[in-house]
Structures are given as C-alpha cells and as structure tokens.
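Peer 1: Here is my input; please provide its structure:
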Amino acid sequence: MPHVNEDGAHRVVCLATGANSAQRLKSLDLENATPIPSHNQRNIVYVHGQRFWSITAVMSILMFLVFLEIPIVITGAVAITDSLGGPGSANWIVTSYLLGYIGVIVIFAKLSDILGRKFMLLVSAAFFIIFSAACGASQTLVQVIVFRAFQGIGGGGCYSICTIIMMEVVPPEKYTKYVSYINITSALSLLSGPIIGGAIAARTTWRWIFLINVPIATIAFIVALVSIPNRFPYHGSLSHDQPEKPKHFVSKEILSRVDILGAVLLLFSTVGLTAAFEEADSLFPWKSPYVITLLTASGILYLVLAIWERHVTLAEKVTEPILPWRFFLNRRMISILLDQFLLGGPTLIGMFILPQRFQIVYGLSGLDAGVRLIPFSFAIPVATIFAAGLAGKKKIPLMYIFMSGACLQVVGFALLGTLPLTPGIPARIYGYELIAGWGCGMNFSLLTIALPLVNENRDRATSMAAGAQFRLMGSTIVLSISTSVFNSYLRLHLNDALASADGTDLNSLVYAMHNPAEAASEQIRFTLAEGYNRQTLVLCVAAALQVPASLLLWNKKAHLVA
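Peer 2: You can find the predicted model right below:
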C-alpha cells in the first residue's frame, strides 16, 4: 500500500526501492514520503540491447514529427493560403491540429492503461500517417483544416503514449538523464521546424510539409510493431493489476473500466475552451454570442467533469477515472500543472511570434526567419541538459530550478518586448532570444520528470498526459490573449489601412505583408512592430506567474538531490 500523509491530502508512491529512491524523493522536497515500492513497479520488465535502442528510436522519431508539425506549418501557412485561398483562416491550420492534439492526450493515456501501450501507440501512429497524407492531398483549405484536426488526434496520441513509455523503459534512477535526452528531439523539432517549413515553402510545393511525415512515421510504425513487446512494460510477469488480454479484445470487462462519460466531458470541455479563446477578438469579438456561449458551455462541462471524476474516484469501483480527483488534492501536482500551463505560452508562442516578426516587420523570407530563430530554439535543448545536471549532479531542488527558469524567461521576453521600432534588425535580438529560450529549456523536461514522482504509480500515465495537456492548453489560451492584445493595438492605430474593423480584414492585412508587391508603408511596419512588442510582453506575464506557481512546491526542510 502507498504511504498516506496524516492529513490525507497528499499521497506519494515511490517509483523505486533503495537509497536512490529516497534521494529522488528528497530532490522534490516531498515531506513525509516513504520509499515503498508499488506492486506495479515490481512487475515492470525493462528491455535491453537492440530492443531498447529500437524503442528509443521509435519514441524519438514520433516525438520529433508530432512537434515538428507545429512550427513547420506556421512558416508554411502563407504558402498554403496563397495556394488554396483564405488568408483569414490561416490560424485555423495551426489551431485545428492543436484542438485534436489537446482533446485526446489524457484520454489516450488512460486507454493505454486498459488496452496496452503498444496498441494505442500503433493506433495513434496510424492516425498520424493517414491524415498527414490526407492533408498533403487536400484540394481546399477546409479539407486541410479538417484533416489537420484528425492528424492532431494521431499526434496527441503519439506524444501521450511516448511520454509514458519514456518513464517505463528505464529504471527510476535513470529517469532524469533519459527523459532529458529524449526531450531534446522535441526541442530540435522546434529548432528545425521553421527552417524546414521555410525551405519547403520556398523551394517546392507546400504539400511536402505534410507528406514528409508519411515515410518516416511509417518506418517508426513498423519498428514499434516489431520491437515493443505485446504487454509492455508488464510483458514478463502477471499480476492482478495486469491481467492477461481477454480472448475478445474489446470485452465487456475492458469497456467497464473505461470512463466513457469522463472522456466525453473532457474532450468537449477542452475543445470548447480552446476554440473560444482562439477566435476571441479574431473572427468574433470577446462579447460575441459565439465566444460567450463556448466559454460558458466549457465552464459548465468542466464543473460536471470535476463532480463526475470525484464520484468515480471515491467510488473505487472497476471504472478508472480519466482525471482522478486525487490530482486536485495534491498541492505539488497542482504546482506542476500550473507551471506546465504557464510554460506552454512562452515556449510554443515564442516559436510563433518571432518568425512572424522577422517576416512581416523586417521583410524576410520564411527560411531566413527560421534561421534567425535558432538562438531561441537552440537554447531550449541545451538548457534542458544543463537543468538536468543541476537537478542531479549539483543537488539543487527542483523548485529553485523552476523559479530560475521563470526569471530568465521574464528577463528575455521583457527585453524582446521592448525592442526599438527600427527598419533594421537590431543585433541584440539574438541575445534576448537566447536568454528567453534558456529559461524555457530549464523547465521544459524537468516538469515532465516531476509528474510521476508526485503521484501514485497507478496515476503515472494519466498524470503525465495531464501535464502535456495543460502545457498545450496554456499555449493556446496565452496565444489567444496575446493575439487579442496585438489585434486591439493594430485596430486602434491602423484604422485608415483597414477597410473595416473585423478580424478577417486585419488578418488579411497581416498576411499580405508577406508579399513584397503589397509592402506596407514604414509607419505601418512600425505599428506592427509595436504590436508584436505588446504581444511578447504577455508572454513575460505568463513567465512571471510561474514563480508563485513553483512556490507551491515549498517545504520547510531544504532537501538536496543526491
């Protein structure tokens, strides 16, 4: 049985036995936690040799591709809309992917507990491959947007399952180093995405932005099919926690374990919230019936979801909650989820705003803009390794690392948000990018590593998926808020340049700036530059809020990492 604190508000299951386990608990400042091995952890069978490296390659490839789909499409969106029409809908090419991605992360994680990691990974990869091909073959912008949503379902599933497998393919004492190295592939995709997208848009058809996934992901699918054991990671032992697969795959017993109502509530509440924030002050004003209805409906669904999940958790019946109520009673879990939410904005939106600034304000091509983003995107994987060393070898508690990373983000984005309004590119922008990217990178992997260590072992998959979902939800919501600030400033100062005040005309103006033949006056470029400055300062606020969120990890006893 797991150790329970006297106040009953926080339970922690240690993920390993021995001295290393106790030391890892201390690294998180987990008071009153006792290193007691869980039944599930003892039954995990670790793979070795060729099979280990094959699984590692599968995770690296899939995580690289699903993250690549965000920045590569951002820089290629103009080429897509030029080919298919509809510049005002360009944001939906990115948003539809994120909606599908966010909507299934936790659901697929829980299904993998029931149906198996291998099966759900293969299903997710198949979705990603099929709908990547469909996006590449699309003939209208509507088709691209719809297929992107389904591609996002596959991408979200791949990310969710790969994140879980990362913590099950190696023993607990190797988590920090292994997860940090795997997450480098994600950071590298953010580094190379703008460059690849810009090169494809400039040199060949935009369709290769999507088609490039098909052969690479197919190879990963085949390797996963061959190398991952059928009952991974419990393929070498049987227990009451991991029964043998029934004769009928989708049996009545399996369906009874699925929290179907919770999954539906989580899906629609999340999609409603992100869709409302995406269109707020863009196609629809904040006070429009569309935005108000979606936000109200989403809030009601989240309330019903919380009540339902509390009921399912406390009932302790065969049905497994999609979002256990235990999460909301765990102060450290809440801290990490808040940090994930607030980190999503600066990390992912920085990838969105900076290339747009280089293209629209300074008139660079998509490829050149991607190259000039390198200081920001390169700093993330390097800082990830650096922070892992601080947490491991230097014995610095995670709370202080998270706060340091947040402070660096504040400094970096504050400097980026106060750039002078000049026609040339100021050289110091690259130094500011480096500072902001370093701050994001310090927290990028360690927040993921901390999740299973502050939750019971049975909640490992769901907790890690919840962290990923909160990060992407945060990026979507912070993006919508920062875009609203940008749009409001432009409407106030560009009335003469706009045919009307609606969001469609504003988007058309912004995307028209990519075309040299339609280059705007210098005054309009300065106005756009100031709009980007204000948008960047919103990221500064999100970064600053990570400091009080990290303080929720505080413990009176200062423990160090061994």
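
Peer 1: okay, CA-based contacts and neighbour counts for the rest of this
Peer 2: Noted.

Peer 1: mind checking the SS state of the residue in the chain sticking out farthest from the centre?
Peer 2: Distance from the C-alpha centroid of the chain, by Cα atoms, centre = their mean, peaks at residue 496 (38.8 Å). What DSSP: H, G, I helix; E, B strand; the rest coil gives for residue 496 is coil.

Peer 1: what's the answer for the one 3 residues further on, then?
Peer 2: On the three-state scheme (three-state DSSP), residue 499 is labelled coil.

Peer 1: Surely it is in contact with residue 507?
Peer 2: No: Residue 499 is not in contact with residue 507 according to Cα atoms under 8 Å; the separation is 11.8 Å.

Peer 1: These two: which is more packed in?
Peer 2: A count of neighbours by other Cα atoms under 10 Å puts residue 507 above the other of residue 499 and residue 507, at 19 against 11.

Peer 1: Was I right to think the more buried one contacts residue 92?
Peer 2: No: contact between residue 507 and residue 92 fails when scored by Cα under 8 Å: they sit 11.9 Å apart.

Peer 1: what's the spacing between residue 254 and residue 459?
Peer 2: 18 Å (Cα to Cα, to the nearest Å).

Peer 1: and if you look at residue 558?
Peer 2: Distance from residue 558 to residue 459, by Cα to Cα: 27 Å.

Peer 1: Proceed likewise with the subsequent sequence, for comparison:
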Amino acid sequence: MAIFSTRPDGTSSVEPRDASQPTVTERAIEAMEVDDFQGPGAYVNILPVCRFWVLCFGVCAGLLLSIIDSSILATSLYTIGVEFQEHSLINWVVLAYTLGYTGFAVSCSTLSDIIGQRNAFAGSYILFVAFSIAGPIGVGSLLIFLLSWPSKEEMPRPQTRPWRQFDFVGTVLGIAASVLVVFAFQNAGESEPTIWGRAVFIAPVVTGLACWVGVVAWGYAIEKWFAHRIVPVFPIQLFRIQRYARSALTTFLVGYPHLLLIFSFPIRMQIVSGKSPLIAGLMLLPMLGTVAIGSMVSGKINSAKDHLSGTLRCGTWMMALGFVLLPTIKGSEDDAKALGFLAFAGFGFGLFTAAATNVISVDVPTRQKASAHGITAQAKILGGSLGISISTLFLHTEVINRLPELVPPEELASVRGDVQNLRGASLEAVKRAYVSAFHKGITTAAVAACLAVLSTAFITCQMRRRERRRDVEQQQQRENAAPEEEEPRFAEPPIPLQTIAGGGVAEGGVARGEPAK
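Peer 2: Model (predicted):
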C-alpha cells in the first residue's frame, strides 16, 4: 500500500508504507477488540449468525419463562387467598419471590466472573426449572442454550477469578439490608396501626439501614485496603460514574410503580370488575406488550448515536403520564380506559429499562459490568418490593381491617374467603373499599414516577453541562495548538517592474537567466 505525502513546496509524492505499521483504522479496530477484563491480546471472535440466533433463542426462552412465572403469580394471588381463606397474608407469596430475586441479583452476577458466564446462567436456569411447573419447556431451552454456546476456539480466554476473591461479606450485608427493610413495612402493613412505634417495626428498619451503611463502608474498605484481594459486590467506583449512578437511582423509583401495578391490578380486576383469573392476567397484555415495543424502540434510537439521556427522560415521562391517569379510574365501567393507561406505563418502562441497560454498556468499564447489571436489577426489584409492601398497607387499612364494618357478621362468616360470595350492598361496599385502596397505592406510584422524571431531568442537565465543558476545552485546545501548527512565513522580495514587463534588470535583480554579478 502507498502513502501520499506533501512536500513543503506543495507538491505531492508517493511513498511505500511499511506493512508492519498498522493504519489508524486498524489501530481503532484493534482497540475495540481488546477487552480490558480479558487482558491485552484477547480478541473476540465473531460467532456464526445462525448459531448466534439459536443462542439468543435459548436465552430469550428462559427470560420468557421468568416473565410468565411472575404474571401467573400476580393473577393467582386472589385465588390463593380464597383457597386458604386468608387475604391478609397473600402478599408474602409475592415478597418471597421478589426478595429472593433482590437478594441474589448482585451476588449471582459477580459469580459469573468466578465460574464463568455459561455455568452461572445454566446453574440459575436449573434452579428455576426445578421449582417451576414449566419444567419441560425450560429443559428444552436450556439444552438449546448449552448446545449453541460457543466452543473454546470461538471464545476468548477469559481471566476468571478464584473463590477467595468473592465478596461474601458484601453479599450477606446486601441481602440483609434488602430483606429487613421490606419485611418491616410488609409486617407493619398487615398489623395493627399501633405497630409503627413498636420494636417489631423499628428494629428491622434500623438494622436494615445499618446494613446499607455497612455495604457502603465495606465497599470503601475494599477500595482502600483489599482492592487486589476481593472483588466487591457493590463497587464504589461505579457510583462515581454520574450517569450510571443517577440511572440506578431512577431504576429504583421506576421499579416501585411497575411491580406495584403488576401485582395489584389483577386483584382489582377480579374483585371490582368480577373477571376470572385468566381474563385478569390477559388484561396485563397491553402493558407487557408495550414494554417489549419500548425496548425495541429504545435500541433502535440509540443504535447509531448516544441518545440515552433523552431516552431515559422520555421513558419516565411516559410512565408518569400513565400513572398520573390511572387514579382517575373508578369502577368496572373504566376498564377500557385503564388498558390505555397501562399501555403508556408499559411503553415508558420499556424505553427506560433498555436505555438504562445501554448506559452500562457505554459508560461502565468491562470489569464492573457484571456488578453494574446486578445492582440495576436489584434496585428495580427492591423498589417494587417496597411498592408491594405499601399496597399491603392500604389493602389492610381500607379493606381487611374494615370488613367487620362493611359486612354484617353473619354474612361475613359465610364468605369463606371469597368476596364474590357477597351480595347487594355488602358487595358494593367491599368493591368501593378495594377501589379506594387501589387508588391510594397508584397515587404513591404516580409520585414515585414523577420523582423519576425529576431524576432523569437532572441527568440531562448534567450531561449538557459536561458537553459544554468538553466543547470549551476542545476549543481552547484548538486555539492553543493553532499558533504552533502555523509555519512561519517569510516576506518575498518584490519583483522588479522591469522583469514583469520584460524590459530589463532592476538593481540587484536577475533577468532572462543571466547570472548575477
């Protein structure tokens, strides 16, 4: 290959290029291929397209099963309460699910750095399939995943870590911090109003908050003294990345209304509108479908250029719009409007979560990506668990504790856990109580969604200030470099008029090729 160069006199020349020296484009591609976790020289091979899509199918099938599992749980809560004739404790079923998710989201993500991504995913898949009714489907998708996983020749050589570097202390503190705070509010929601000042509420809250302080302190201790010996579950360096830290906080605020709506809306449809569990579950489709659409739109918008801050902001706007409108629905006559409002909330949630995931890909170093994904997932589920606990509080305040006032004792004894067995004025009174509880829960969700809007607005302002500061610095660098790059210009002697006219030689000049004396 040849290189075109320009001489000082303005003419061009063609010089051979040294083949051992890479071009700028080749150096850029090489820099993109080197993984800072795998070490220099570790190149990522390209997987065949067919095998890649088969692998994606295996992963997506597992994600589909997990989403279906949570939807089935949401629609079966009321039936579980009827079966056991105990509606006051049904949210513990949900919290057992979400708190297990919350407690192990971060630790399992960092576990992949020790045992490998394939083994971590397959182990989690096996645990899920073993306790799920969708076992045969899960086994099939797991086999597809394992068979389509790239071979050793197609995979880079990852630098795995030994077990002694796993952060056991941070894992225990994170699980305790998440579980204790949610437990305190859930237990208070289903107890007497006087529980707020008793030790059974204060002790778990204080202990949980102390555990959160311990998580932060332990992260600082690892950073200062044990950086080469322990890989932290909650790396403090992550929260110095401003856009990621703000998006993680916003994820917590967004998770609160999302999970609250998923688990409270089907109960409302079954009690207030008299729908069957199947129909109540199907009425979640507008929200779940628009979540998928929002995720695809977010990926398309940010595929060529970084519009992540704007996508985060638009997602929270759409969610806030849906949740601000949801409290306006009353009885079964407003079910059609509720489906439209669910679509707004779902589309906004899809936009936001996909953009928040891409923030990790863009802003977070590769070594910390696993922890970053785990923290984001934990923030979403932890916010949702608090939302479920708050909805339990309103359910008990408006319905469970007031049933003796709403229903005569002899009629209440014949209900046997199913409110639909009531008739006449008693049934209408219970429906109004459920509408009131749903209204209060969704109102708190709307407040959380509006706080998420403020948080993403702060992200946008912060990014604009950073861009303006970067533009100013680049302008200053160009101005400082301009005088150095300019070549000095020497004044040329004036050409004699005689030479121009062709009429002779001026004093001290040379004309017609005659040598100067």
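
Peer 1: hang on, the earlier thing: need the counterpart of the residue farthest from the centre of the first structure in the second structure.
Peer 2: By TM-score structural alignment, residue 496 of the first structure lines up with residue 405 in the second structure.

Peer 1: ok, now which ones touch its match?
Peer 2: Residue 405 of the second structure makes contact with no residue, according to Cα atoms under 8 Å, 6 or more residues apart in numbering.

Peer 1: same question, the one 10 residues further on
Peer 2: Contacts for residue 415 of the second structure were tallied using Cα under 8 Å, 6+ apart; they are 421-422.

Peer 1: what residue of the first structure matches up with residue 279 of the second structure?
Peer 2: Per TM-score structural alignment, residue 279 of the second structure is aligned with residue 368.

Peer 1: Look up how far residue 438 of the first structure lies from that match.
Peer 2: Relative to residue 438 of the first structure, and taking Cα to Cα, residue 368 of the first structure is found at 22 Å.

Peer 1: Pick out whichever of these two has more residues nearby.
Peer 2: Per other Cα under 10 Å, whichever of residue 368 of the first structure and residue 438 has more neighbours is residue 438, with 29 against 17.

Peer 1: quick one: the strand or helix carrying the more buried one to chain centroid distance?
Peer 2: For residue 438 of the first structure, the host element (DSSP states H and E) is helix 429-444. Chain-centre distance of helix 429-444 of the first structure: 17 Å, with Cα atoms, centre = their mean, to the nearest Å.

Peer 1: Would you check the span in the second structure matched by the helix or strand just after it?
Peer 2: Of the helices and strands lying after helix 429-444 of the first structure in sequence (DSSP H and E), the nearest is helix 446-450. On the basis of TM-score structural alignment, helix 446-450 of the first structure is assigned to residues 355-359 in the second structure.

Peer 1: Have a look at how far, on average, that stretch is from the first structure.
Peer 2: Stretch 355-359 of the second structure differs from its equivalent in the first structure by a mean of 1.4 Å after superposition (mean Cα distance after the TM-score superposition for the first structure).

Peer 1: hang on, isn't residue 118 of the first structure packed against residue 231?
Peer 2: Yes: with contacts defined as Cα under 8 Å, residue 118 of the first structure counts as touching residue 231 at a distance of 7.4 Å.

Peer 1: Looking at these two now, which is surrounded by more residues?
Peer 2: residue 118 (22 against 19).

Peer 1: how near is residue 455 of the second structure to residue 323 of the second structure?
Peer 2: Taking Cα to Cα, one finds residue 455 of the second structure at 17 Å from residue 323 of the second structure.

Peer 1: Specify which residue of the two has the higher count of neighbours.
Peer 2: residue 323 (26 against 20).

Peer 1: Look up the closest residue to the more buried one, ignoring the ones flanking it.
Peer 2: residue 446 (4.9 Å; Cα to Cα, 6 or more residues apart in numbering).

Peer 1: Which position in the first structure pairs with that neighbour?
Peer 2: So residue 446 of the second structure corresponds to residue 540, using TM-score structural alignment.

Peer 1: do the same with residue 100 of the second structure
Peer 2: Under TM-score structural alignment, residue 100 of the second structure pairs with residue 100 in the first structure.

Peer 1: repeat for residue 169 of the second structure
Peer 2: In the first structure, residue 169 of the second structure lands on residue 261 (TM-score structural alignment).

Peer 1: what kind of secondary structure is that match in?
Peer 2: Looking at residue 261 of the first structure with three-state DSSP, the answer is helix.

Peer 1: doesn't residue 241 make contact with residue 363 of the second structure?
Peer 2: Yes: here residue 363 of the second structure reaches residue 241: they are 7.3 Å apart, a contact under Cα under 8 Å.

Peer 1: hang on, the earlier thing: off-centre distance for the match of helix 446-450 of the first structure?
Peer 2: On Cα atoms, centre = their mean, the centre of stretch 355-359 of the second structure falls 6 Å from that of its chain.

Peer 1: just stretch 537-546 of the first structure next, same as before
Peer 2: With Cα atoms, centre = their mean, you get 17 Å for stretch 537-546 of the first structure.

Peer 1: That stretch vs the second structure, mean deviation?
Peer 2: Averaged out, stretch 537-546 of the first structure is 0.9 Å away (mean Cα distance after the TM-score superposition for the first structure).

Peer 1: and that stretch, which residues are buried?
Peer 2: 537-546 (16 or more other Cα atoms under 10 Å).
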